[in-house]
Structures are given as structure tokens and as C-alpha cells.
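S.K.: Only the shape, not the letters, is given here:
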């Protein structure tokens, strides 16, 4: 049996003025990913699945995000904002191609899941013309009510228009809908604008389906899953829900989270087995942590690959482009950026390693700095396998430290060091007998003169 084809239309044209931000609403992040990206990831993928995103005029950043997340998606511009049904019909060209199922979703509902989209489509295969996603609201004030007779959806009544009895209904409209594709345009085109605002509302589709003698049904989900984001407070609430989900998924996968509520994860974080995360760790987008790695407290990690049995932190900062081999040790107050550190290497404390390649089993002493920026360009430092860099050394890139080389503590290295060579760069030490006493005496006299 051939799988049903689908078109998902995601409405993402809102300005989001209540966010008090110049960033379009759907580009605000939750768990390191834009609101829109979460919805696009959840929408149906694969053969027979197509995607259309309706954006506002001059929203190039939104269009770019669509292409970044789903290269298969088409974008359509809603030039005028005349209601949700009007927004859907901005994608008329895509709808007219006649997918079996038409899904309508919103770009500001990041908690919706692929499973919910699948459940919403299921009644269409059984003959329903429309399936509406609903939820049981703890406080239904302001929400449209879903009015049922048995299992049949009869109407969506907006709160302002609901009777006292209808307002007692807690089953509310989430806004997300699925249409039987062959009838979708016919239903949408019948929606009128005979209301106080002169706009075309998607909720009117229920009454039209009933007038056509067709079936409309409700699929229920949790209130959390359909949280819309209209302001920064709601954004924070969605973040909290997402973080709880991600922590639970990590725990279920066998990750040890010593204090889960203190750990911040990204939606795309990947864990191996037997990983341990200590309290107060922040993991941003693009992080992979392999088997047996330990992330110690107060570390911040973004766009980094961490090898097996690596030890990170406490108080480590791993910036984008970091790749750590198996058994690497990154200690307290170490920062890395665009750095490959091979297996068994150690950078244990108070160091910066940027734009660098560090060979296996090398050791970088406390205070080692790769001086990668000359004020105009970035330059690379290469440290060979088994090299030892002494405490408080500055490696001025571009520079190469050979295999097995030894750098004396306190050196400023500006020239390449051959394999197995020792490089020491220091000014000769000059001890002046009695110099400290003379210096103190001079300063005391100056201080007395100033105070007198």
C-alpha cells in the first residue's frame, strides 16, 4: 500500500512585536534551536512529504533559516495580514498540487512532536475531512472551545462568543489542523471575512466542513506541546519544558546527570554510553560526547566533539570548532576554540588554545597561550605528538612545535621548534644584592614626603 503524501504549511509571518525584539519571533531560540527549526524538524519528512513556509515581507532571515533546516521547503510571502486562513492560502500554489493530507502548523510552537503530526493525520485516512488538534486547558480563558457531539467536532467557539455553558468547556483549540488534501482548497476558499475585523479565520473551517456534510474530529494532546510563544515570559516557559524533556531523554539513554535541574542541554546534543555530567553545565548546539566522558561542573560547551573517556573542566569553556580525542584532559579555566586536540593530550589549567592542532599525548602546562590573532588575521599553531610545553609559555602563531619537543617554562616562542628539540626563550636573570631594601627605602621616603 502506498503511503499517503503530505504537505505541511507552517505559518511564520508574524512580526512578534510583543517579544520586544528586532529578531523575528520564530527565530528566537529554545534549547539552542529557533522556534521555527523545532517545528520544521517535527513536520513529516521523507518520500511524499513536502513543506511550505509562509513568511512576512522582508523576512530574508526567516527564509534563510527555512533553507538551513529543510532544504526541501518552499517559502511563500503573505504580503497582507488578513487572518490565518488568508495566510494558509498564501501557499495556494503548493496546496493545489494535491497532497493526500494538508497539515497546517505554526512556527511559534516549538514543543510539537512528529508523533502528534502523525496522530493528526490518522483520521484523514479513515475518511475525516478535517482533524483539529485540541488540549485540556488548566485555565481555558481566552481560548477557542472545541464543541463536540460524541466524537464529532461540531464547532469552534471563540471565548468572546461562547455562552456561559460553553465557557465551562476545557477542551480548547490549539490551532493546528489537518485537511483531507483533495478537499482542502474547496474548504479554505469558502472561508469568508464577515466579522468585525474583516479577516479570514481558519477556525471557520469546522463549520464549513459540517455544512458540506463532511466529518470533523478532534485529536487531543498536552497543553505543554502546543504552547505558542508571544513574549519573552512564554519563551522562558517553553525553554523550561524543553529542558525537562531533554534531561529526561538523556537520563533514559543512560547519561548520569548528578543534578539534572542545573544542566542546560541543546536539542541536538548527542551522548554516548556511560557519560557523566556534573552540576551547572551548559551545553549549547552542535555537541557530541562519546562513551565514558565526564563533564565537570561549571563548564560551557558549544559546537564541540568530545572523545571517549575525556575529562572536561571544571570551569572549562569549549568554543566552536573544538575536537577532542579519546582520553583528552581539559582542566579548570581552560578555553579552546577551533582546536583539534588529539588522544591523550592534556591541557590541565589556565590556558587558551585557539586555532591549533595539538598532537597526541602532548602536555600543555598552566598558562600556555596560543597567540593566534595579530589584530588583523588568525594564525595556526601546530604542536607535535608527545610535545611538552612548560608553564606560562606563549606560542606566537603561525608556529610549529615538533614531535617530542620541549618548551621551557616562561618562553615566548616565535620560531618553529624541530622534533625533539628544546626551546627556551628568557632574558638572563639579574640578581642585585640589597636591591629590594634600597627600593623599599626609596619608596618610604617618597611616601613620607607626600604625606608631610
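M.R.: Structure received. Being a predicted model, the structure only gives us computed values, none of them experimental.

S.K.: going forward, measure contacts between C-alpha atoms and count neighbours the same way
M.R.: Noted.

S.K.: I'd assumed residue 319 was in contact with residue 299.
M.R.: No. Checked against Cα atoms under 8 Å, the pair residue 299 and residue 319 is beyond contact range at 10.9 Å.

S.K.: And here is the other one:
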């Protein structure tokens, strides 16, 4: 039935005007994060892959938050002052799209998982040989609940669409449901919307009514189907958690299909932009914030948290390590348990195996950072840098007070507080000389025991 895919220009109207009262939040519903990114931006990213000529976001309550989020993406924003139904919401984009000659996708900001491929399928169906007036995205949920119903023939041509509140018992028994997402030609959309009335149980202007209006004109519409997960909407914190879980499950499967080993996949949490190479091993209870890249052959041990970090090939992280933004581990370097890095570069084969803080630091190749070492990078007002040369050895429990440089091959004795430059290959000892008083401990104990008995 399908012709060649249409080359018509594309516009997207994204509805994001709802108040989201069930979220019980000061943050606009569509800006709640999914995998570390506002769910509206997930949707707009998928739309952008279609190279649309225009993208219009319809806002209402909390408009300033949404406008600030979408402005950097170049989307246009229009305001719906009253929430009178989905048809009314889409009409708010009419002025912005005045004279647009192309295909229009109608999407929802709280339905973030709809993929680019499905959007493309809707547009292609719009240009099939039978030229439907509109294409509706349908799905068959396990529990149809209060979704609007679609009665369609075997070829997907829509016989009737009806909102649940207005449906008969027989129509409610149909399990093909309306997601609300549509594709319509621009020259048809607003002409049909102008004819939508609100003579229904809710007194609202429903977008799906354009399908029946077109049918009354002798023009059929069509439905294509997708899975329930792709059109899952978010109206509450519980639904957000459900969508997050679905997103994570899919991303975990992708990581393993691409050659990574996840020991306990259900305990690993990815961000929207996490990049994982081949032969990477990720142990249980690892969390990735945004901006993390893991190169081939690295291992991320259990209970580690990474954000804004780059982990090189063959590196080892954790367990219980924290890599903060600006952390860079070069090939085959190691950080162990309870090591924290922030805006620091750990050179090739360098290691900090335990109980260490490396902030605003540059550590050369092959250097060894002993347990308990910290770079003292902040004086309460400004940050300063520590440089540690290649092959240097920093003894345990050392404090390196920045700005300071440790030369190549230098050794800093354990327990040192270093405030000045240490030359290459030098030994730095910054601690008082050891003093011993023979018998003092025994005499002290005898004195204390006697005092306690008295």
C-alpha cells in the first residue's frame, strides 16, 4: 500500500500545557528527568532526527520553565491560556504555522519514548496510496482503562474513534486504543480543527474528532500500531518511575548487545548519553550520571558513581569510587575503593587504589598515589591546581596543598603536608623527626592504673 516515503517538509506540534498536578511538584511535569535529562528533551531529540522545518511547543502553566528549556534547541513556543482540550491546544500553533505546507506531527511532551522510526512510519503512512486524511498511532494496552477507543478495519482504515467517556459498552470492549499522537497534512489540520465542537461528556474540544469530521467529508483516516511501552505517558511520580524502568531496560539490553558485560543488569543505571565500549564489565549497583564515556576493556566495579567522566581503555574503577565532572582516566589507570576524582586527569597506568581525593589535579603516567592522599585544592574562595609528575610516588596520608607541583619520579614520604614544589627525583619529608622515650608507656600505664584504683 505504501508509496515512496514523502519528501514533504515536516512540522511538529508538541503539547506541553498541562498543569501536571498529580506530580505534586514545583517543576513542570515535562521537565522531570528521565535518565538524567528532562523527558521533553528526549522527545525533541527524537523529533530533531527527522530534520523538521518547524517545531512548536504549546505551553501553559509553568510556561517560563518550559520556554527556558527549549529555547536553546530553537523550538518556537506558543501559549495556551486556557486548557479546553487537545484540539484547542493544537489550534494555538495555527498562527505560528500559518501557511505551512507539509506534514504535521502532533506529539505530547509527557509521552517521551516515542521513537523517530515510529514518527517516520506515521508520516509514510500518511502518503500511502490511499492517502488517509490523518494517521493515528494506536496501541493495545494490557488494561485499556479509560483510553479512547479506535474501531478499525483489517486494513487499518478507521471506522470510528470515540473517547472513553462517550463510548458505548460495545465500543469500550475494543482493545485498540488511541495514543493521541497523529500525523496530518498542514493544509488539512487547522481547517478540520476549526470545525471541532465540545458537545461531549467533558465539554472539551477533542483532537481525535478531526478523524470523524474527515470521515463525514468522505475521507478515511488510518491507524498504525505500536507497543504500549513506546506511548507510555507520565502523569505521576509512579508513572515516571515506570517509564524510567522501561528506558533503562532497553538501554541495558543495548549495552549488552554491543559487547558489554553487565553482571546484574537490573542494578545498573545509565544516563541518556552514556557511551560504553566493547568488553567493558560493569558490576552491580553502578550509577552513571550524564556525560560519561567508558572505553573498551574497562571494568567498573560495584557501587561506583560516575558523572561527566571519561574512562580510558583497560581502566579499573572502584568499587565504591566516585568520578565527578572533569575526571579523566587515561588508558590502564586505576582508582580503587573510596577514591574521588573531580576535574582531574589520571595518566596512563597511574593508580590511586584507595581512600584518596584528587581534585583539580594532573597526575602523570605511572604515578602512584598512596592511601589517604588528598589534593587540597580549595581555600574557601578559589580553586588551585596540583601537578604530579610521571612516575612520582606519593606516600600514604599526604596532603598536597595547591598550587603545588611534584616533579617526575619524586617521592613524597607518608604523612607529609607539601606546600612547596618538589623537584624531579627528590625525596620530600614534611613531618617532625621521630622521638622515642624508653619505658615511658609502661610508666604511664602504671600511673593511670594507680589513679583509677584510688
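M.R.: Everything's here; your move. Being a predicted model, the structure only gives us computed values, none of them experimental.

S.K.: Can you give me the TM-score here?
M.R.: The TM-score (TM-score structural alignment, normalised by the length of structure 1) is 0.94; 447 aligned residues with a Cα RMSD of 1.9 Å.

S.K.: ok, back up a step: now do the shared contacts for residue 299 and residue 319 of structure 1.
M.R.: Counting by Cα atoms under 8 Å, 6 or more residues apart in numbering, no residue touches both residue 299 of structure 1 and residue 319.

S.K.: Those two: which is more packed in?
M.R.: residue 299 (25 against 19; other Cα atoms under 10 Å).

S.K.: Show the contacting residues for that one.
M.R.: Here residue 299 of structure 1 is in contact with 280, 281, 282, 312, 313, 314, 315, 316, 317 (Cα under 8 Å, 6+ apart).

S.K.: The first one: helix or strand, and which one exactly?
M.R.: Spelled out, it's residue 280 of structure 1. Assigned by DSSP states H and E, residue 280 of structure 1 belongs to no helix or strand.

S.K.: Please apply the same query to residue 97 of structure 1.
M.R.: Here residue 97 of structure 1 is assigned to no helix or strand, by DSSP H and E.

S.K.: residues in structure 2 aligned with stretch 386-402 of structure 1?
M.R.: Taking TM-score structural alignment as the measure, structure 2 aligns residues 391-407 with stretch 386-402 of structure 1.

S.K.: Endpoints of that stretch, how far apart?
M.R.: 9 Å (Cα to Cα, to the nearest Å).

S.K.: Give me the distance from it to the chain's centre.
M.R.: Distance of stretch 391-407 of structure 2 from its chain centroid, counting by Cα atoms, centre = their mean, to the nearest Å, is 37 Å.

S.K.: Then stretch 303-322 of structure 2?
M.R.: Distance, centroid of stretch 303-322 of structure 2 to centroid of chain: 18 Å (Cα atoms, centre = their mean).

S.K.: Please tell me which residues of structure 1 that stretch aligns onto.
M.R.: With TM-score structural alignment as the criterion, stretch 303-322 of structure 2 aligns to 298-317.

S.K.: what does stretch 348-355 of structure 2 give?
M.R.: Going by TM-score structural alignment, stretch 348-355 of structure 2 sits over residues 343-350 in structure 1.

S.K.: quick one: contacts of the matching stretch?
M.R.: 307, 324-334, 358-368.

S.K.: switch to 7 Å and redo it
M.R.: 325-334, 360-367 (Cα atoms under 7 Å, 6 or more residues apart in numbering).

S.K.: can you give me the helices for structure 1?
M.R.: In structure 1, the segments counted as helices under DSSP state H are 35-42, 60-69, 84-88, 92-95, 114-125, 181-190, 205-211, 232-252, 435-451.

S.K.: Nearest approach to residue 158 of structure 1 belongs to which of those?
M.R.: helix 205-211 (12.5 Å; Cα to Cα).

S.K.: Figure out how far that closest one is from the centre of its chain.
M.R.: 39 Å.

S.K.: Packing partners of it?
M.R.: The elements that helix 205-211 of structure 1 packs onto, with contact taken as 3 or more Cα pairs under 7 Å, 6 or more residues apart in numbering; DSSP states H and E, are strand 152-157, helix 181-190.

S.K.: If we use 8 Å, what do you get?
M.R.: strand 152-157, helix 181-190, strand 216-221 (3 or more Cα pairs under 8 Å, 6 or more residues apart in numbering; DSSP states H and E).

S.K.: Just tell me the aligned range of the first one in structure 2.
M.R.: Counting by TM-score structural alignment, strand 152-157 of structure 1 falls onto residues 157-162 of structure 2.

S.K.: Next: the second one.
M.R.: Correspondence between helix 181-190 of structure 1 and structure 2 is established over residues 186-195, with TM-score structural alignment as the criterion.

S.K.: before we move on, what about the last one?
M.R.: Aligned by TM-score structural alignment, strand 216-221 of structure 1 corresponds to residues 221-226 of structure 2.

S.K.: Would you mind finding the match for residue 277 of structure 1 in structure 2?
M.R.: Per TM-score structural alignment, residue 277 of structure 1 is aligned with residue 282.

S.K.: can I assume that match is in contact with residue 306?
M.R.: No. Contact criterion Cα under 8 Å: residue 282 of structure 2 and residue 306 do not qualify, at 11.9 Å.

S.K.: Can you pick out the residue with more neighbours from the two?
M.R.: residue 306 (27 against 23).

S.K.: Tell me how far the more buried one lies from residue 341 of structure 2.
M.R.: In terms of Cα to Cα, residue 306 of structure 2 sits 10 Å off from residue 341 of structure 2.
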